[in-house]
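Undergrad: Predicted model follows, preceded by the sequence.
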Amino acid sequence: MRALYHLILLFSISFVTFAQKKTVTPPPVDPLSGFDSFVNQMLIDWHVPGASVAIVKDGKLLYAKGYGFRDVKKNLPVTEKTLFGIASCTKSFTSAALAILADEGKLDWNKPIKEYLPDFQLQDEFATRTIAARDLVSHRTGLARHDLTWLYANLGRQSLYQRLKYLPLSKPLYAQYQYNNLMFMTAGVLIERISGKSWEDFLREKILQPLNMNQTVLTYPELFQKEDYALSYRDHNGQWVEQGFGSNVDAIGPAGSIKSNAVEMANWLIMQLNKGKFGEKQIVSAANLKENHTPQIVVYPAEAPFSELGYAAYGMGWSINTYRGYQRLAHNGSIEGYRSQMAFFPNENIGIVILTNTGAADYYFVNSVCNYFSDKWLNLPVIDWVPRLKIAQGEAKAKQEKAKQDNASKRKTDTTPSHSTDSYAGTFEHPAYGSFVLEPKSDGTYVGAFHGLPFTLAHYHYDIFEGTGVFDQTKFDFKIGTTGEINRVILTLGNAGEIEFKKAVK
């Protein structure tokens, strides 16, 4: 009976798969009708200074246009060739680079990377000796984000790589999806060691040049040599202020440093949709690109806030879910003031890329445009996503406000620190995060700087202080050593957990 059950189940799965492949979406009626005016309206609704969009279908670029301004002060318009930071959309390029190495017989997806990188070391020994290449690019290593190790730090890729061993894992290997930039950076180091070339040179030779992505660059110094690139912005009391370029993203380049434009990103999507082929060139084999597109772990927490969206899984550099029943692969990107999104529907052979130069709208703008595009090109009744997403935006803001209120209500009043003001001052160090210096002020607060970013500390209760600036609402829990003096402080960091900084001995 069990054998019969498995046979029936296998037949059922095969039939469903066959049926899905045979499903034909009716051709859309003039899907570009109204698209231009819709995007312009979204710029207004979501308060976005500039954007660029490209649409591909059946191996061809069908639409590419810039909107708004790449330089607000100088009134310079965005074009379809304006360069933007695509941020984490870079991850799919790094995953494809690994696939190319697999094609060349130089990489086994399932072999522990310790065999390629003898100096690879995490704090957990089992994870160190088990993690394979596919794990690095699917967010399932057990390592939390620890983004403050690299953000705005004056550290290069190799220094960050060597510091991994000082970072605690927050989950066991494979236990849970945890988005992680440092592991994608490590994938870049793996590419460098195997190929004998820098990650940047490998991508230029194996991916960018064959795809005619000739304006695409991988570092900020290269970007600044170009004429047509978008400045990034933040909203300050209704006015656009330049965000700047000091994040240090180039150091973790394989996770998020590519700067590209809509036209050239369209080539990237065409290759993805064409099973690794672009024109007459096979950039990556269909088999190993399919590895990139295959789910590796369920995205946690499993949330589908709208009935049209299915639960998501993560492949290698791609988020995989369904939109209104249609399989979709996509990825977002966020760095400085840039927000980006690329998405494609493999069975319908269509895709879109959306690039913007502000984080003020978070992902609401790109989601609105992407969903509208999807409805039109899938020939579905168009959903007005803006009211829904405005509600979601309001709920997110209300949640943040409630968190502030809860934080204030949990504070124990009428408590005092256990030690004198000077006892909490000094230099505090962590082998991966670096150090900061606390200086006391006459009002009982402290000032400091972390990776050059200023912050202050104010007493919360007992020996716990609360930060502002780069450490906004972060709790600093000062600890007493056996000598009775303050000798360390524990910071509870979002997406990292408790990180202990030791006080330097004078």
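TA: Done, it's in.
Undergrad: From here on, just use CA atoms for contacts and neighbour counts.
TA: OK.
Undergrad: Following element in sequence after the helix or strand that contains Ala97, please.
TA: Secondary structure from DSSP states H and E places Ala97 in helix 91-103. Helices and strands here follow DSSP H and E; after helix 91-103, the next one along the chain is helix 125-130.
Undergrad: just checking, what packs against the helix holding Ala97?
TA: Contacts defined by 3 or more Cα pairs under 8 Å, 6 or more residues apart in numbering; DSSP states H and E place helix 91-103 against helix 181-195, helix 199-203, helix 253-256, helix 286-293.
Undergrad: mind redoing it with 10 Å?
TA: Applying 3 or more Cα pairs under 10 Å, 6 or more residues apart in numbering; DSSP states H and E, one finds that helix 91-103 contacts helix 133-136, helix 181-195, helix 199-203, helix 253-256, helix 262-273, helix 286-293, strand 326-335.
Undergrad: and the fifth one with helix 91-103, angle?
TA: Read it as helix 262-273. On the basis of axes from the mean of the first three to the mean of the last three Cα atoms, to 10 degrees, helix 262-273 is oriented at 40 degrees to helix 91-103.
Undergrad: also this one, for the comparison:
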Amino acid sequence: MGVIEHGEVVYRRGVGELVAGSGEPVTPETLFKIASNSKSMTTALLARLVDAGKLRWDDPVTKHLPQFRMYDDWVTREMQVRDLLIHDSGLRAGAGDLMLWPEPNSFSRADVIHGLRYLKPVHSFRSRYDYDNLMYIVAGEVAAAAGGAPYEILLQREVFEPLGLQRCRIGEWNRDSVGNVAQPHRREGDRNLPVREDGAVVANTTMAAAGGVRCSLDDMLTWVRTWLRPDNAAAPWLSAEQRRALWSAQMSMPVSQRQRDWDGSHYSAYGYGWRLADVDGTFKVSHTGTLMGMYSVVTMLPERDVGFVVLINGEAEEARTVLNQVLVKRYSAPAQRRDVAYYAQALERERAATPPAQRAPDTSARKPATTDAMRPWLGRYGDPWFGEVSLCAQGARVRFVSRKSPMLSGTVQRVDARWLVDWDDVSVDAEAWLDFGAAPDTGTMKMAKVDPEADFSYDYEDLAFVRVGGCD
């Protein structure tokens, strides 16, 4: 965790271990996945290209990517570069994210762009905010087309190098050569267990522009200073016009009850890769980042000339929320003296008030589905953007296996009158219902999250499978 006040780092500290039980300490130089805090780096890259005259925010996406298509032809024609960045596509939150996560999988960026044409919107274009990772993949490819080099090379050249982000990494790199790399963890009881650890070579990732950057605390504090203390040189890294654009409200966001209660907020909006809001009468710029076993948050109060960074390599969403909120209050309303215990108790009250319909159902009475019971529905199924899956007998069990996303493999369970997929990998933490319709011969299969509050990136609801063949 680190804090910058008036251009100076006043707090920087690493605690914990790179891998639980290893004895290797986390330091301010340790690399963490910053997840969706990568989005502001993608928008900064695009802003550099705008400054260079290589693209405009209102360029049609098809000017740079002629192959780009949305479900609706009118939306395809009207979609501008700016729309890729502000979550106004009309798609469901997280639509198509199963092409990005869980990793590893075999979906390419070309697959993502092609798959968009099959994702049906749930709202009108530009009518409301719904978080959208796939559009940032498209934005990264727009940058590559306009900049004349792959996204990873452009980000290194236009962002990392000129700002001195010395340990930030994107693309493929060697874990041992770079060194000091935090690994993600999941919580099991009172233990932190490593999950989805890096191999010797950290591979390039399809989702780089949406969430694939890794940086150290020191690098992220440099990044924060860049925004709080603009370069006044004759040829600045980024023009004042583009800085204003990135921090201008582009898409209205709902103000949550928590924001009203905790911060006295009156508005909330999305800029280009940044969330904007008022907190106790002062301007706040922030973003969070979440991947399996990794959490980050970057927050700035520009009118107070202060910023904070929190990086965590464990399942710690509430810890991130509380730590960041305590820091915000220290500078936005110090007289309130609200500490960690205050906000931890507030979160506990929120959980207690959650309606039963929004809680995960009890599925403890499950038992493995039998081949005979599922025989009418066995076979291979295809979805136009996700590809083929098999629902076939393996011994006495029925197995669900995705061809392009092998981590989405599991055993079908019977829960009362419903079918549930229990995934093999414990890090795939959103089980799925299978629904075959009222009749056994429909040849279709739909999926839905068992826990309605599970991460929206498990967008099972966007899948529409049709049976394409029998089991081999």
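TA: Cool, the structure landed. Not measured: the values here are computed from a predicted model.
Undergrad: Tell me how the two chains score on TM-score.
TA: The TM-score (TM-score structural alignment, normalised by the length of structure 2) is 0.85; 441 aligned residues with a Cα RMSD of 3.0 Å.
Undergrad: Now check Gln215 of structure 1 against structure 2: what is it aligned to?
TA: Mapped onto structure 2 by TM-score structural alignment, Gln215 of structure 1 lines up with Arg167.
Undergrad: hang on, that match packs against Thr30?
TA: Yes. Contact criterion Cα atoms under 10 Å: Arg167 of structure 2 and Thr30 qualify, at 8.7 Å.
Undergrad: joint contacts of the two?
TA: Counting by Cα atoms under 10 Å, 6 or more residues apart in numbering, the shared contacts of Arg167 of structure 2 and Thr30 are 179, 214-219.
Undergrad: tell me the secondary structure for the match of Gln215 of structure 1?
TA: Assigned state for Arg167 of structure 2: coil (three-state reduction, DSSP: H, G, I helix; E, B strand; the rest coil).
Undergrad: What is the aligned counterpart of Leu122 of structure 1 in structure 2?
TA: Per TM-score structural alignment, Leu122 of structure 1 is aligned with Met70.
Undergrad: OK, contacts around that match?
TA: With Cα under 10 Å, 6+ apart, Met70 of structure 2 has these contacts: 76-77, 79, 89, 113-121.
Undergrad: just these now: which is nearest Ser256 of structure 2?
TA: Ranked by distance to Ser256 of structure 2 (Cα to Cα), those are led by Ser89 at 21.3 Å.
Undergrad: Neighbours of that closest one, how many?
TA: Using other Cα atoms under 10 Å, the number of residues around Ser89 of structure 2 comes to 26.
Undergrad: and Leu289 of structure 1, what pairs with it in structure 2?
TA: Mapped onto structure 2 by TM-score structural alignment, Leu289 of structure 1 lines up with Arg243.
Undergrad: Isn't its match up against Ala44?
TA: Yes. With contact defined as Cα under 10 Å, Arg243 of structure 2 and Ala44 form a contacting pair (8.6 Å).
Undergrad: how much space between the residue nearest to the spatial centre of structure 1 and Lys397 of structure 1?
TA: In structure 1, the residue lying closest to the centroid (Cα atoms, centre = their mean) is Ser88, at 4.0 Å. When distance is defined by Cα to Cα, to the nearest Å, Ser88 of structure 1 is 24 Å away from Lys397 of structure 1.
Undergrad: Kindly list the longest helix within structure 1.
TA: When structure 1 is scanned for its longest helix (criterion: DSSP state H), the result is helix 385-409.
Undergrad: got the residue ranges for the strands in the stretch 301-450 of structure 2?
TA: 306-312, 367-368, 379-383, 387-394, 397-402, 409-415, 418-423, 432-435, 444-449 (DSSP state E, counting those that start in this stretch).
Undergrad: most tightly surrounded among those?
TA: strand 306-312 (a mean of 26; mean count of other Cα atoms under 10 Å).
Undergrad: Superposed on structure 1, what's the mean shift for it?
TA: Here the mean offset of strand 306-312 of structure 2 against structure 1 after fitting is 0.9 Å, by mean Cα distance after the TM-score superposition for structure 1.
Undergrad: what about Arg167 and Thr30 of structure 2, which has more around it?
TA: Under the neighbour definition other Cα under 10 Å, Arg167 of structure 2 and Thr30 were set side by side, and Thr30 has more, 22 against 19.
Undergrad: The more buried one matches what in structure 1?
TA: Checking TM-score structural alignment: Thr30 of structure 2 goes with Thr82.
Undergrad: same question, Ala448 of structure 2
TA: Aligned partner of Ala448 of structure 2 by TM-score structural alignment: Thr492.
Undergrad: gap between that match and Thr474 of structure 1?
TA: For Thr492 of structure 1 relative to Thr474 of structure 1 (Cα to Cα), the value is 6 Å.
Undergrad: Check Lys503 of structure 1 too.
TA: 18 Å.
Undergrad: residue contacts, the counterpart of Gln272 of structure 1 in structure 2?
TA: When structure 2 is aligned by TM-score structural alignment, the residue opposite Gln272 of structure 1 is Trp227. Contacts for Trp227 of structure 2 (Cα under 10 Å, 6+ apart) come out as 243, 300, 302, 305, 307.
Undergrad: I'd like to check which residues are in contact with the last one.
TA: If I follow you right, that is Gly307 of structure 2. 2-7, 9, 221, 224-225, 227-228, 284-286, 298-301, 327-328, 331.
Undergrad: The same query, at a cut-off of 7 Å, please.
TA: When contacts are counted by Cα atoms under 7 Å, 6 or more residues apart in numbering, Gly307 of structure 2 touches 3-5, 224, 299-301.
Undergrad: what does the second one give?
TA: When the contact criterion is Cα under 7 Å, 6+ apart, the partners of Met300 of structure 2 are 284-286, 306-308.
Undergrad: Confirm it sits in a helix?
TA: No. Applying three-state DSSP, one finds Met300 of structure 2 to be strand, outside a helix.
Undergrad: related to what we said a few turns ago, out of the contacts of Met70 of structure 2, who's nearest Gln257 of structure 2?
TA: Checking the contacts of Met70 of structure 2 against Gln257 of structure 2 by Cα to Cα gives Ser89 as the nearest, at 25.0 Å.
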